[in-house]
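# All I have is the shape, not the residue letters:
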C-alpha cells in the first residue's frame, strides 16, 4: 500500500482519471494503479466523475475511504472530458501528472517509463500511442485519419493525439487551460506555451471489458471543428484586424472598382445601370466588406478580454 498523505504529503505523481458511467472498472483500475506505481512513487489517484448516472461516485467514495491516496471530484452534471481533466489538474499536487481513461483499456504500468522519459530525456510531456488497438473499425479508421490531419496541421509528429494516457511535467498543466473538447490538443496547447519537447511512447491497449465506448461521429466532427477554431484563435486572437480587416478591405476595393467602372460607363456613355447585375454585385461587395471590416475593428477593441468560461458546478469531493 502506498504511503498515506499524513505520512508523506510530498506527492511525486498525480494520476487524473476522468470518467462517465464506469462503475464496474474503478476498483480494478485503482488496484492496477497501486500495483504499477506504489514501489516507485508517492502518488495520488484523482477520479473526476463527469456527471455519471450509475454508481460510479459510490465506488469512488468507498475507494477513498479505504485508500488515502484516492480522491474524487463529482460534477453535478456532464461537462465533458476537457473540463473534467482541468478540474483534476487543479486538484492535483504531484511534481508530475499523468492522465488515463477509466475503462481499463489504458495500462498504468506504462506510466513509470513515461515519467522516466520526462526526467531523463528532457521531455515536457509524453503521449501514448496505441499502435495495436483493440477497437472496432468504426473508431480506428476515423481516428487514424484525424491523427494524420492533426499532425500535418499542427506540425507535431504524434501518431495518436487522442490517446488517453499521457504524462506531463507539472509546469505544463499549470500553463494551459482546457475547455470544450480541447483535451485532444493538449500537445498543441503546450507547444504554443513553449513546451515543445513532446515525446511519444508505444503503449499497450486492452479490450474494453465493461460499458460501451463514448466515441461517435459527432465527436469526430467536433474534433476537426475545434482544431480549426484553435488554430484561428491562436493566430488572430490578438490581431483580429489582420484577418477580418484584410478580407473587408479586399471586398471594399473590388466593390469600389466595379462601381467606379459603372459610374464612368454611366457618365461617359450614358449607360442604363438599373438592370445590370454588376451594379448589385458591386454594392453587395462594398456592404459586405464594410461589415467584415467592422467585425475586425470590434475584435481589436475586445482582444484583451479572455474567453469566458463557466466553471463546473461541483457537487461534492472526497
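Everything's here; your move. The shown structure was predicted, so the numbers you read here are calculated from the model rather than taken from an experiment.

# from here on, contacts and neighbour counts on C-alpha atoms
OK.

# Could you give the secondary structure assignment for the nearest residue to residue 163 once chain neighbours are set aside?
Of all residues beyond its chain neighbours, the one nearest residue 163 is residue 128 (5.8 Å), with distances taken as CA to CA, 6 or more residues apart in numbering. The three-state label given to residue 128 by DSSP: H, G, I helix; E, B strand; the rest coil is strand.

# Thought residue 168 was touching residue 128, still the case?
No: applying CA atoms under 8 Å, one finds residue 128 not in contact with residue 168, separated by 11.6 Å.

# pretty sure residue 200 belongs to a helix, no?
No: counting by three-state DSSP, residue 200 is not part of a helix but strand.

# how many neighbours does the residue nearest to residue 163 have?
27 (other CA atoms under 10 Å).

# try residue 175
12.

# cool, and residue 90?
Residue 90, neighbours per other CA under 10 Å, totals 11.

# now swap in residue 152 and tell me
12.

# if I look at it, how far off is residue 146?
10 Å (CA to CA, to the nearest Å).

# do residue 207 as well
Distance from residue 207 to residue 146, by CA to CA: 21 Å.

# Put this next to the previous one:
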C-alpha cells in the first residue's frame, strides 16, 4: 500500500545548535510511515542556520529550503511553507528541538491524510512544559482568557505541534500571530478539532524568541483583532470548504 503524503512545515530562526539533529530525527522517525516532505523556512537567521539547512538539503531529497531575507515572524514563515507544500495535510513544529517528531506522527494517525472530513485540526497538548514556571503561569492565564472569549476549547494553543489541511490554513485571514489562533479559526470555519498529549523536551540550545511581557502585550491586541476578524469573516460551512480543498487537490 502506498504511504500517505505529508509535509512538515519547519520555521527556523537562529537554531544552529538544534537544526541538524532535528531534521535527521524527523526523517528517521516519520519517513517509514509517510511519503514525507519537509519544508524548512529560514526566517532571517543571522547564525549558521542557513548554511546548515542548505547542506542538509543536499543529503535529504525530501527537504526543501526557503530563505526569508529578513525576519517576518512564525506565522509568515508557516504561510510561506504552506504555499510551497503540495500535500493535502501539513504539520507544524518548532525548530528548537522541543517537539518530538514521533508525536507529530502519532497525531497524523488520528485522521485520514488522503481526505478532509469533519476534523480540521489535530493539536498537541504538552504533558509537562520545560520552559519554567513563569511561562507556564502566563500561558495558563492566556489560554483561559482566549478560551472564554473565542470558545475554541483548545487546552494548549501555544504548542508548536499541529496537523491541518494546507488549503484550510491558507484560507484563514492572515496576520502576524495567526499560528496561535489556528484552533479558533478551524472551529470558525466549521471543522472539529481534536487533541493529543505530547512531550515537551528541553531546548537543544538557542534562546526563546519571546518574552512573557512581550507576548502578553501583543496577545491582548491580537485577541481583540481576532474577535473582530471572526465577526467580519463569514464562511459557507465545513462541507463546502472540504469539497473545495479536495477538488483543488485533484486538479
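Happy to help now that I have it. Keep in mind it's a predicted model, so treat the numbers as computed, not measured.

# circling back to that earlier point, who's more crowded, residue 207 and residue 146 of the first structure?
Legend: neighbour count by other CA under 10 Å for residue 207 of the first structure and residue 146, higher for residue 146 (20 against 12).

# The counterpart of the more buried one in the second structure sits in which helix or strand?
Under the alignment by TM-score structural alignment, residue 146 of the first structure pairs with residue 142 in the second structure. Take DSSP states H and E as the rule and residue 142 of the second structure turns out to sit in helix 133-150.

# quick one, what contacts the equivalent of the residue nearest to residue 163 of the first structure over in the second structure?
When the second structure is aligned by TM-score structural alignment, residue 128 of the first structure is paired with residue 124. By CA atoms under 8 Å, 6 or more residues apart in numbering, the residues touching residue 124 of the second structure are 107, 156, 159-162, 195-198.

# cool, and residue 108 of the first structure?
With contacts defined as CA under 8 Å, 6+ apart, residue 108 of the first structure is in contact with 32-33, 36-37, 100.

# If we use 7 Å, what do you get?
Taking CA atoms under 7 Å, 6 or more residues apart in numbering, we find residue 108 of the first structure in contact with 32-33, 36.

# Can you list which of these are found in helices?
Applying DSSP state H to these, the entries found in helices are 32-33, 36.

# All the helices of the second structure, residue numbers only.
Taking DSSP H as the criterion, the second structure carries its helices at 19-30, 49-59, 74-84, 101-108, 133-150, 166-171, 182-188, 212-232, 238-250.

# mean deviation (superposed) between the helix holding residue 142 of the second structure and the first structure, please.
Once the two models are superposed, helix 133-150 of the second structure sits on average 1.0 Å from its counterpart in the first structure (mean CA distance after the TM-score superposition for the first structure).

# Which positions within that helix qualify as buried?
139, 142-143, 146-147, 150 (16 or more other CA atoms under 10 Å).

# I'd like those written out as TSV, with distance to residue 73 of the second structure added.
Output for the buried residues of helix 133-150 of the second structure, formatted as TSV (distance: CA to CA, whole Å):
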residue	distance to residue 73 of the second structure
139	19
142	20
143	21
146	21
147	24
150	23
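
# Check those residues against residue 185 of the second structure and report the nearest one.
Nearest to residue 185 of the second structure, judged by CA to CA, of the buried residues of helix 133-150 of the second structure is residue 150 at 9.4 Å.

# Many thanks, have a good one.
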